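# Here is a sequence together with a model predicted from it:
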Amino acid sequence: MTPASAAGLPVMLLPGFATHPARMYRMRRGLRAAGHWVEDWGLGWNLGGTPEQLDRLCARIEEAAARQGRPVALVGWSLGGLYAREAAKRVPHAVAMVVTMGTPFSGDLHANNAWRAYHWITGHDVAEPPVPGDYAVKPPVPTIALWSARDGIVAPRAARGRAGERDAAVAVRCTHLGFASHPRAVETVADQLSRFAGG
């Protein structure tokens, strides 16, 4: 792939729980149209967090940053946003910013309607993840939390977070699944990336 333009950013998309990167193709297409260099996380289906998966992601982020000659913006949907936040804590030198979309990083990890499915697929409770850490702690890079009152799966307060857990919270009128492809979501992410790129 060619490097990002001067006005754009290198961006990595992280899919939500039990989804494949292909589910975010409209987001990818929209961000590329806005002038950003975009790739997916390269790890296939997101079937839950493991230490090995996080290690592989951090390596992928560092490789992408090295290719581009500058840090990468991480855009994570739902569980993908938790991955993005934790990866940014481990390799902040390779991460420009983090944008989460409907990500339950704040408060009770059971504050969503998918925790039973998560438990069934992964074999562990959301409150006892194999990757330990305080997910509410803000990464040491600019961190924007997109949330929706219409989410329907993740509680808005969990995705919005509290002051100090993110730098800004931005409301989007879409469903949880819509974060990956709804025009409002794509437009909002593109706007946040452009604001950052513009300094």
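In hand now; what should we look at?

# Every contact and neighbour count from this point should use C-alpha atoms.
Will do.

# And for the helix or strand harbouring Leu31, what's in contact with it?
Using DSSP states H and E, Leu31 falls within helix 25-33. Residues from elsewhere that reach helix 25-33 (CA atoms under 8 Å, 6 or more residues apart in numbering): 13, 37-39, 180-182, 186-187, 189-190.

# Which member of those is positioned nearest Leu82?
Distance ranking of the contacts of helix 25-33 against Leu82, using CA to CA, places Leu13 first at 12.4 Å.

# Verify the stated contact: the closest one with Gly76.
Yes - using CA atoms under 8 Å, Leu13 is in contact with Gly76, at 5.9 Å.

# about what we covered before: list the buried ones in the helix holding Leu31?
27-28, 30-32 (16 or more other CA atoms under 10 Å).

# next one: stretch 63-75
By 16+ other CA under 10 Å, the buried positions in stretch 63-75 come out as 64-65, 68, 70-75.

# ok, residues contacting it?
Against stretch 63-75 from outside (CA under 8 Å, 6+ apart): 3-4, 9-14, 61, 81, 84, 93-101, 193.

# one more structure, for comparison:
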Amino acid sequence: MPPVPARGHHLLAATGLRTRARHRAEVGTLGHPSGPPATATALGELGSPLSGVRLVGALPRLARAPRGDGHLVVDIPGWKAPELSGAPLRGYLRRMGYDARGWGFGTNTGDPRRDVERLARSVLELVDEKGAPASLVGWSLGGVIAREVARRHPDAVRRVITYGTPVTGGPRHTTVARAYRRGPDPDARRVAERLEPTAPVPIPLTVIFSRRDGIVAWQACLDHTSPDVEHVEVSSTHIGMGIDPDVWAVVADRLAVSPAPSA
């Protein structure tokens, strides 16, 4: 994991020279979601472009991340986000040595049942072509889709990394649902909520969350059931996560971990 910034180095962290990411070994005491993020937190999303400033300052440490082994990484956008939203991260991962690709379906329109089916088919074809499992990286609703593909096809998925992804409660704990009285398919949410405690994702998971997330309640992102899950807290808005250097550093660090040998 990237090192935790020492006390007194907040200025360096603010400029991106140091990380704000913190590994959270125990999340059971962090609480459970009670609804969407507070209005003040949601308004903080207006500062999302500032993540780009930190990204510039973080370029030297991002360049020092572990080199990739060339394996396939599929990036899945969040709800209503175009595939282009993940282009900066994919570009970085390619430079680090990964075969990083978009999911191939354009804007995520919010139909996870359909998207799980078609992404699963695509991933299986790509994995067969590459001859090795893929890693899935999902932002917000994209992470929900990534988790479900991994749940259904664990032999085809090496690792899942999500950021700003609601694991519990679905749209009930999002600002978007409160504002528009609608969100991604509620039937798919109910199915996922039944599966989480009874059929947890069986492969390594990295969950990235932020208390500054003004779109998804951060407590809803915590995974209390999967057997091989780690949580990393960053200090980013929800929209800013796509260009947050700490998110990028964690993604690169975890993708570089070799898969456990088959029993």
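Thanks, I have the structure now. These numbers were taken from a predicted model, which means no experiment stands behind them.

# What about the buried residues of stretch 63-75 of structure 1, which are in helices?
Using DSSP state H, the subset of these located in helices is 64-65, 68.

# ok, those residues vs Pro129 of structure 1, which is closest?
Of those, the one sitting nearest to Pro129 of structure 1 (CA to CA) turns out to be Ala64, at 27.0 Å.

# What's the match for that closest one in structure 2?
Ala64 of structure 1 maps onto Leu126 in structure 2, with residues paired by TM-score structural alignment.

# Can you verify my assumption that Ser235 of structure 2 contacts Arg212?
Yes - under the criterion of CA under 8 Å, Ser235 of structure 2 makes contact with Arg212 at 6.2 Å.

# how about the helices of structure 1, start to end?
25-33, 51-68, 79-90, 115-122, 156-160, 183-197.

# is it true that Arg151 of structure 2 touches Pro204?
No - using CA under 8 Å, Arg151 of structure 2 is not in contact with Pro204, being 11.1 Å away.

# The two - which one has more neighbours?
Per other CA atoms under 10 Å, whichever of Arg151 of structure 2 and Pro204 has more neighbours is Pro204, with 21 against 18.

# would you turn the buried residues of helix 25-33 of structure 1 into CSV with distance to Val126 of structure 1?
Listed next are the buried residues of helix 25-33 of structure 1 as CSV, based on distance: CA to CA, whole Å:
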residue, distance to Val126 of structure 1
Met27, 27
Arg28, 28
Gly30, 32
Leu31, 31
Arg32, 34
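
# List just the nearest of those to Leu146 of structure 1.
Minimum distance to Leu146 of structure 1 across those is 14.1 Å, recorded for Met27 (CA to CA).

# Would you mind measuring from the aligned residue in structure 2 for that closest one to Ile76 of structure 2?
Mapped onto structure 2 by TM-score structural alignment, Met27 of structure 1 lines up with Leu89. Counting by CA to CA, to the nearest Å, the separation of Leu89 of structure 2 from Ile76 of structure 2 is 11 Å.

# contacting residues around the residue most central in space within structure 1?
The centroid of structure 1 falls nearest to Gly76 when counting by CA atoms, centre = their mean (1.3 Å). For Gly76 of structure 1, the contact set (CA under 8 Å, 6+ apart) comprises 13-16, 82-84, 98-101, 103.

# Now a ChimeraX select for only the buried ones of those.
Buried residues among those (16+ other CA under 10 Å), as a ChimeraX selection:
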select :13,14,15,16,82,83,84,98,99,100,101,103
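
# Pick out whichever of the contacts of Gly76 of structure 1 sits closest to Asn113 of structure 1.
Thr103 (12.5 Å).

# And that closest one? What does it align with in structure 2?
Counting by TM-score structural alignment, the partner of Thr103 of structure 1 is Thr165.

# List the residues that contact Val172 of structure 1.
Contact partners of Val172 of structure 1, counting by CA under 8 Å, 6+ apart, are 146-149, 184-185, 188.
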